[in-house]
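J.: got a sequence here, can you model it:
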Amino acid sequence: MTAPRTRRAAPDHIHPEDVPLLAALSALADPVRLLLVRELAGSADWERACGSFDVPVGKAALSHHFATLRAAGLVEQRDAGPKRLNRLRRAEFDARFPGLLDVALRPDPDPDPDPDPDPEPEPEPEPEP
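T.: The predicted structure follows:
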């Protein structure tokens, strides 16, 4: 016999007006969280469940990343049956930090993968007589 399922508590949401700039910058500085924000920006509201993101972290770490995004006022979540759906709070966040999300959502500049394909060989030292 399985134990009855308990209902999980709804997540707490912090309005972006109550978020310090440092918390917003810190939330966007992590590569996994930035990936989550970028994917949410390209999705319709409430379309993406937490488990639908292809990220290189486990469930516990993913939950922590979403909690950080909620605490920064970037993400709103709601439960829909067994899934927790997400929405990027773009308008609210933009009102608090104009332009910050636009900068974060820009594609990363491509680093030059091979800056010097044919480097000059180092001259060999002269043998001592």
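
J.: from here on, contacts and neighbour counts on C-alpha atoms
T.: OK.

J.: how about the helices of this structure, start to end?
T.: With DSSP state H as the criterion, the chain has helices at 21-29, 31-41, 59-71, 90-96, 100-105.

J.: got CSV for these, with distance to His15 too?
T.: As requested, those are exported to CSV (distance: least, Cα to Cα, whole Å):
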stretch, distance to His15
helix 21-29, 12
helix 31-41, 16
helix 59-71, 8
helix 90-96, 8
helix 100-105, 15
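
J.: for the comparison step, fold the sequence that follows:
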Amino acid sequence: MTTRARRADSLRHTDPVDVSLQAALDALADPVRRSILRTLAGEPDFTRTCGTFDLPVSKATASHHFAVLRACGLLEQVDQGSRRLNRLRRAEFDARFPGLLPLVLDEDEPTE
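T.: You can find the predicted model right below:
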């Protein structure tokens, strides 16, 4: 199996219908993940690559955050060559948890 095939196989997307409220809340509890979601909410689908987010964490930790968002049904990713593009699954998540995502997206980012 090629590296590209292994990488594509690693993209497992969970349907929000299969996500518990606790799992959704756990994913949304982290400020880095909320920042990713707010950024994606302002971008067209599949135009933002993982490496273009300004995150205060290492590349490995950022990958973990993207995986958590994918696992709870908030994020869809597709590979395009060596780039991984992202889409916020707003409609699907809103159908499962009405009103939850707008609360998160409308939250003011903390200032330091």
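
J.: that older thread, so which of the helices of structure 1 is nearest Arg8 of structure 1?
T.: Judged by Cα to Cα, the one of these that comes nearest to Arg8 of structure 1 is helix 59-71, at 13.5 Å.

J.: what comes up buried for the closest one?
T.: Judged by neighbour count (16 or more other Cα atoms under 10 Å), helix 59-71 of structure 1 contains these buried residues: 62, 65-71.

J.: try stretch 74-89 of structure 1
T.: Residues of stretch 74-89 of structure 1 classed as buried: 74-77, 84-89 (neighbour count, 16+ other Cα under 10 Å).

J.: and for stretch 18-31 of structure 1?
T.: 19, 24, 27-28.

J.: how distant is that stretch from the center of its chain?
T.: 10 Å (Cα atoms, centre = their mean, to the nearest Å).

J.: cool, and stretch 64-76 of structure 2?
T.: 4 Å.

J.: leaving out the residues flanking it, which one is nearest to the most centrally placed residue in structure 1?
T.: Compute the mean C-alpha point of structure 1, and by Cα atoms, centre = their mean the closest residue is Arg33, 1.7 Å away. Leaving out its chain neighbours, the residue that sits closest to Arg33 of structure 1 by Cα to Cα, 6 or more residues apart in numbering is His65, at 6.0 Å.
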